[in-house]
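Participant: turn this into a model:
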Amino acid sequence: MNKPAPTVSVIKMYAAREEIYAREVKGWYANWRWVCVWLTQLAFYGLPWMSWNGRQAVLFDLGARKFYLFGVVLWPQDFIYLALLLIVSAFSLFLFTAIAGRLWCGYACPQTVYTEIFMWIERKIEGTRSARMRLDKQPWTVEKISKKTAKHLAWVVFALWTGFTFVGFFTPIRSLGQEVISLSLGPWEWFWILFYGFATYGNAGWLREQVCMYMCPYARFQSVMFDPDTLIVTYDQKRGEPRNKYAKLAVNDTTARKQGDCIDCTMCVQVCPVGIDIRNGLQYECIGCGACIDACDKVMDKVNLPRGLIRYSTDNAMAKQLNKSQIWRRVFRPRVLIYTVILTAMVSVLFGALVMRTPLKLDVIRDRGVMAREVEDGIIENVFRLQIMNTDEFAHRYIIKVRGIDSISLASDNEVEVDATTSRAVPVRVRVPHGKGEKGSNKIEFELQAVDRPDLNVTEKAVFIVPR
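Facilitator: As a prediction, the model looks like this:
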């Protein structure tokens, strides 16, 4: 008996991407998204061009290992401030997510912001949603080639300008601009301008929703920070179902009004930047942008039905039909209050540390070549190197003092001048008369005092060696 020939089947583990043609929407939340676009991009593109005390206001000079933030100059020794900033960012993420879900994703995330800008460029060149769909389906003609070329050229120019601005935070942007004009950029500058520009062009122009759905880890672990009282974009199933396609034609018909308010126009799907149907419930792909809310509210206005079929609410509020005041009371629950208290404390600590920060640092390094030596008249001498860092915007002259042992003194010049935002190594010789101090190590203390600013001083401990 012959066995049947085995059949071969191909199982695809990856579904091909379906192009999403998001319809333009106007409304309350769309306006807020554009407010965030303007605020974030004015800050991003404008900050590198601002001046402060004759220099770039915001500059992360990796070569000189100095970070300039307006009137603050941070050095590698100020790493603690970066740690505090990361802690503040983490608690901000917890707080905002606990209150309003993916609020950051929907309004201020760079991916959302640049996608919004790229889609605006696309609409201006290729037209509305239906026009773009027709354009993609038609064969390649002069019109199609010209529009596609113009769109991608505009995307590339904007992306390269974005890459140039990004590098301008690490290299003085005015000199960077001159280097671009003269084509004299260094290899790393070329690399980062092209890399960041390519990332902007690829993520906002081509990948778009795939970044939010597959590449961004926030979409995956957001469920850990959500709970039934987190504000999310929700569809009121009790009010909307069963869907009534004829409501817009018979809004006063009693039979029609026995059905739900949703007229199944799919406008909420057409405006969604990630292409989901919010009527199927909360999905991890939802970035909480509120575009579907604006679209649905406009449809409800046209069919003379109350707004809010799709709205920001919580699972508990939808299940228990809570009003707005009850919703907000549940939103500010103990978990949120604890996050708020912790975040407020951390922000206060960060700003307090920056305000009280002394723009002067001192490191004392012992001369390893000579631990201790005896000079004339039995005087014991130790040699140290003082690493003085003036993080202020102005040069200062400092007086060096030493104390800790009776009759201890400096055998070298006790004044030194350090230029603005620079460091200087100063060798000093410290002497103790014969018979003073204990055999072995003795604790001493160096003090730097600015001549022109009595409040500007710093101390550092060291050890003076007396031979046994």
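
Participant: from here on, contacts and neighbour counts on C-alpha atoms
Facilitator: OK.

Participant: show residues contacting stretch 229-239.
Facilitator: Judged by CA atoms under 8 Å, 6 or more residues apart in numbering, the contacts made with stretch 229-239 from elsewhere in the structure are 97-102, 260-262, 278-279, 281-282, 288, 290, 293, 309-318, 327, 330-331.

Participant: now the second one, please; I'll put the structures next to each other:
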Amino acid sequence: MSNNKTSHNNIDPVTASSAQAVHRYPAPEQRIEFREIPISPAPQSVKHSKKTPLASGKIHIREQKGRFQRIRTATNSLLVILFFLLPFISYQGHQAILFNLSEQQFIFFGTTLWPQDFTVLAWVFIAAAFLLFFTTVFWGRVWCGYLCPQTAWTFMYVWIETRLEGNQNKRIALDKAPWTRQKIVKRVAKHTAWGLTALLTGCAFIAYFVPARELYSDIFSLEASFWVTTWVWFFAICTYLNAGWMREQMCLHCCPYSRFQSVMFDANTKTVTYDANRGESRGARKRKQETELGDCVDCHLCVDVCPTGIDIRNGLQYECINCGACVDTCNQTMDKFGYQKNLISYVSENSLKGKSQPIYTSLKFIGYGLSAFIMLVVIGVDMANKSDIQLNVLRDRQNLYRETAQSQIENSYTLKIRNKTQQTRQYRLSIDKPQLMLVGSAELVIKPGEQLDYPVTLKTDTDQLMSTRTPITFSVTDISQTDSSVSQQSNFFGPL
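Facilitator: Purely as a prediction, here's the structure:
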């Protein structure tokens, strides 16, 4: 009782008075109109797929057709055809493209680059890198998906595998099946086709370093040299292992491009992207069935067609090569269910958020584009100033000058003149000082790619010399092309 009294006595007087007022003056009754308010469901989180071919083991690519696969097939086919045919193209009587290591020259459609000209190749590689970065900022890894030799040869080997062993399901079943006569025949046929393709690839690659027609006749007649045969088989084995067995492992672990691609991306870069706002929550259903699920029917086809075995619905991943196979198969599925296309598409992050910006406002886009343009200008200027004649003037190291019985002064030189073209050329030698006479012929004939060490003697009367050292300039001019010439300075010495 004492506790109850204590609790009762501790009640706040204000609270007590308020309670008495409520009992004394009750609030009037109110009616609240009931109405149904539509509430949009909260956005569903993306359900990440963990069971993917990449995570589980060997990847069997499902063959896919569609718009982007037609583009990829066309570009890959063009790349393969050019790779095999270019060594057989002749230009001005010579192989159009040839890295002649024994002669230390690179021939490219009539233009010959020597070791001292290889700075041009450095500029070309730098320009190609900036062009690749420039394209990546806009379209992501389209190089990997459409032009990379790794992708081209992988899909070529998959095409052979599909023709000989069947579609994806049949290949998976064949892997699990016991070794029977039919399985052995299919496997032998597949690996034989792979091996022949690899051997032709090895020959085609070495044909850029050895004259192509001689190479193929020597290889298949078993008359090729040891080193040529060794290198052909080396690249053949590499092709067989790379395109037949390693495949996506090259992209994931060996190629650095997949690792640093994110450095070049920005919010306006178009990459293969899954629209989670449309697709989630995903789930299977029948056609034309009313459902509260998202547009993704969880058919798993986007994973089956992926050459690297990823699930694009898990978000942007470094393994994605932007080949567009998942875009094609998803669009076909959307058509079947009557849904809007491009649930998976080439789209930028900003476009998905509805705040797309022009790509030319990107600093990376401008920077890479400007860098590529500058390098192309450097290449153009370097090639425009490149001469088809090389001239080095060496003085006689034993005698500074000689005095003849006729009281004339002689200086001896050795002119190293190289014909950097692939045709025999006739040249004219001249000196810019008329008081100096050239002893010997002033016209020279040099064969393609050869260097001529031509001894030259200049003489003059003593009274023609104004000082002990007279600067002179040797010039060598192509008689058939007078605009093609080269000059080098030297000195003519006389007595004090």
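
Participant: buried ones among the contacts of stretch 229-239 of the first structure?
Facilitator: With neighbours counted by 16 or more other CA atoms under 10 Å, the contacts of stretch 229-239 of the first structure contain buried members at 97-102, 260-262, 278-279, 282, 288, 290, 293, 309-318, 327, 330-331.

Participant: helices of the stretch 151-300 of the second structure, start to end?
Facilitator: Shown for the stretch 151-300 of the second structure, the helices assigned by DSSP state H, counting those that start in this stretch span residues 168-176, 181-206, 212-220, 226-241, 248-249, 257-264, 276-279.

Participant: export the ones you listed to TSV and tack on distance to Gly367 of the second structure and mean neighbour count?
Facilitator: Supplementary listing: the helices of the stretch 151-300 of the second structure in TSV, determined by distance: least, CA to CA, whole Å; neighbours: other CA atoms under 10 Å:
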stretch	distance to Gly367 of the second structure	mean neighbour count
helix 168-176	44	14
helix 181-206	35	17
helix 212-220	41	15
helix 226-241	36	17
helix 248-249	31	18
helix 257-264	11	14
helix 276-279	32	19
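
Participant: I'd like these as JSON lines, with distance to Ala152 of the second structure appended.
Facilitator: Output for the helices of the stretch 151-300 of the second structure, formatted as JSON lines (distance: least, CA to CA, whole Å):
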{"stretch": "helix 168-176", "distance to Ala152 of the second structure": "19"}
{"stretch": "helix 181-206", "distance to Ala152 of the second structure": "12"}
{"stretch": "helix 212-220", "distance to Ala152 of the second structure": "22"}
{"stretch": "helix 226-241", "distance to Ala152 of the second structure": "12"}
{"stretch": "helix 248-249", "distance to Ala152 of the second structure": "12"}
{"stretch": "helix 257-264", "distance to Ala152 of the second structure": "17"}
{"stretch": "helix 276-279", "distance to Ala152 of the second structure": "31"}
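
Participant: so which of those gets nearest Thr151 of the second structure?
Facilitator: Nearest to Thr151 of the second structure among the helices of the stretch 151-300 of the second structure is helix 248-249 (8.8 Å), distances taken as CA to CA.

Participant: where in the first structure does the closest one fall?
Facilitator: With the alignment judged by TM-score structural alignment, the segment of the first structure matched to helix 248-249 of the second structure spans residues 209-210.

Participant: now stretch 275-284 of the second structure
Facilitator: Going by TM-score structural alignment: stretch 275-284 of the second structure matches residues 236-245.
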